[in-house]
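A.B. asks: quick one, what's the 3D model for this:
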Amino acid sequence: MEIIVKSFNELTTTELYGILKLRTEVFVVEQDCVYQDLDGKDKDALHVIGTKGGAVVAYTRIFDAGYYFKEASIGRVVVHSSERKYGYGRDIMRASVRAIHDRFKETTIRISAQKYLITFYYSLGFKPTGAEYLEDGIPHINMIKE
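C.D. replies: Reported below is the predicted structural model:
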């Protein structure tokens, strides 16, 4: 998998289509969750895109401190179901942490993690903070990496 980081304005229409297609396939269809994915924040994010054979197979969007949370943040973490066995979730998260360090010079990162992925994020250095909450009907918890 190749990973690139781009601002919204640097995305090609093909890349944007691939990102939105992947997010819809996983967050709306696979997780059976009807929600407004297009929230107006993509234009202010940096996009960490994992591609394989020209297709978007892994993705996150990252924000500088103070935009989404007080800390820098990673969101919309997604890997295509057929590609999860290759460890691309770990690869895209590591690339996202590096991009935050390189682009924003931040070391503290907050995520809003789906609760069933706590162990995965913990293995990457994130620690749960605060109480569990529902977001779009799915249990979440905030996690911090310092």
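A.B. asks: C-alpha only now, for contacts and for neighbours.
C.D. replies: Fine.
A.B. asks: quick one, strands of the protein?
C.D. replies: With strands called from DSSP state E, the chain shows them at 2-7, 46-52, 55-63, 72-79, 109-114, 127-135, 138-145.
A.B. asks: most tightly packed of those?
C.D. replies: Scoring those by mean neighbour count under mean count of other Cα atoms under 10 Å gives strand 55-63 as the most buried, with a mean of 25.
A.B. asks: so for Tyr17, which of the strands of the chain sits nearest?
C.D. replies: Comparing the strands of the chain against Tyr17 with Cα to Cα, the closest turns out to be strand 55-63 (9.1 Å).
A.B. asks: run this one through as well so I can compare:
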Amino acid sequence: MPVRSAGFDELSSHTAYRLWALRSEVFVVEQAAAYLDLDGRDVEAGTRHLWVEADGLPVATLRVLDDGDVWRIGRVATASAQRGRGLAAGLVRAALAECVGRPVVLDAQSYLTDWYAGFGFVVHGAEYVDEDGIPHTPMRLDIVAAPEVRQATDF
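C.D. replies: Predicted coordinates:
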């Protein structure tokens, strides 16, 4: 499935709604993490939304934030019925191809640190537990050109 990429102003209202509904389905409902997903960062000029569709609907997504000196990958979510098909891995590879010129950081759910390591990320800070009790680990990938991304498998 092809990866789509757009800034907020390029998203149709239907696509934006479906992306945020998918994130809510995964994080708020499945993981019981009652937090404000719509944090204002989705609409920033430097933010990129990446997703893949099945039958015209987003089934996997992530966003890339422009944090000035680094790119930040976050909100990586795949619909439960679509997991194990490599969609998240394809999204991360596509995101890394867009993240040129600066390091890339993310806060991985700790059980996924080995998966992100498959793309070249390394632990870059102490594990912490977020407000919903989910352990996270800061990770970093220092790239300055289009990366030679290793082929991590999907989780």
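A.B. asks: and the TM-score between them?
C.D. replies: Scored against TM-score structural alignment, normalised by the length of structure 1, the superposed chains reach a TM-score of 0.90; 139 aligned residues with a Cα RMSD of 1.1 Å.
A.B. asks: need the strands of structure 1 in JSON lines with distance to Arg94 of structure 1, can you?
C.D. replies: Converted to JSON lines, the strands of structure 1 look like this (distance: least, Cα to Cα, whole Å):
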{"stretch": "strand 2-7", "distance to Arg94 of structure 1": "11"}
{"stretch": "strand 46-52", "distance to Arg94 of structure 1": "10"}
{"stretch": "strand 55-63", "distance to Arg94 of structure 1": "11"}
{"stretch": "strand 72-79", "distance to Arg94 of structure 1": "11"}
{"stretch": "strand 109-114", "distance to Arg94 of structure 1": "12"}
{"stretch": "strand 127-135", "distance to Arg94 of structure 1": "16"}
{"stretch": "strand 138-145", "distance to Arg94 of structure 1": "12"}
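A.B. asks: of all these, which one is nearest Gly89 of structure 1?
C.D. replies: Nearest of those (Cα to Cα): strand 72-79, 6.1 Å.
A.B. asks: average offset between the closest one and structure 2?
C.D. replies: Following superposition, strand 72-79 of structure 1 is found to deviate from structure 2 by 0.8 Å on average (mean Cα distance after the TM-score superposition for structure 1).
A.B. asks: orientation of that strand relative to strand 138-145 in degrees?
C.D. replies: Orientation of strand 72-79 of structure 1 against strand 138-145 (axes from the mean of the first three to the mean of the last three Cα atoms, to 10 degrees) gives an angle of 130 degrees.
A.B. asks: to Asp39 of structure 1, which of the strands of structure 1 lies closest?
C.D. replies: Taking Cα to Cα as the criterion, Asp39 of structure 1 comes closest to strand 72-79 out of the strands of structure 1, the separation being 11.4 Å.
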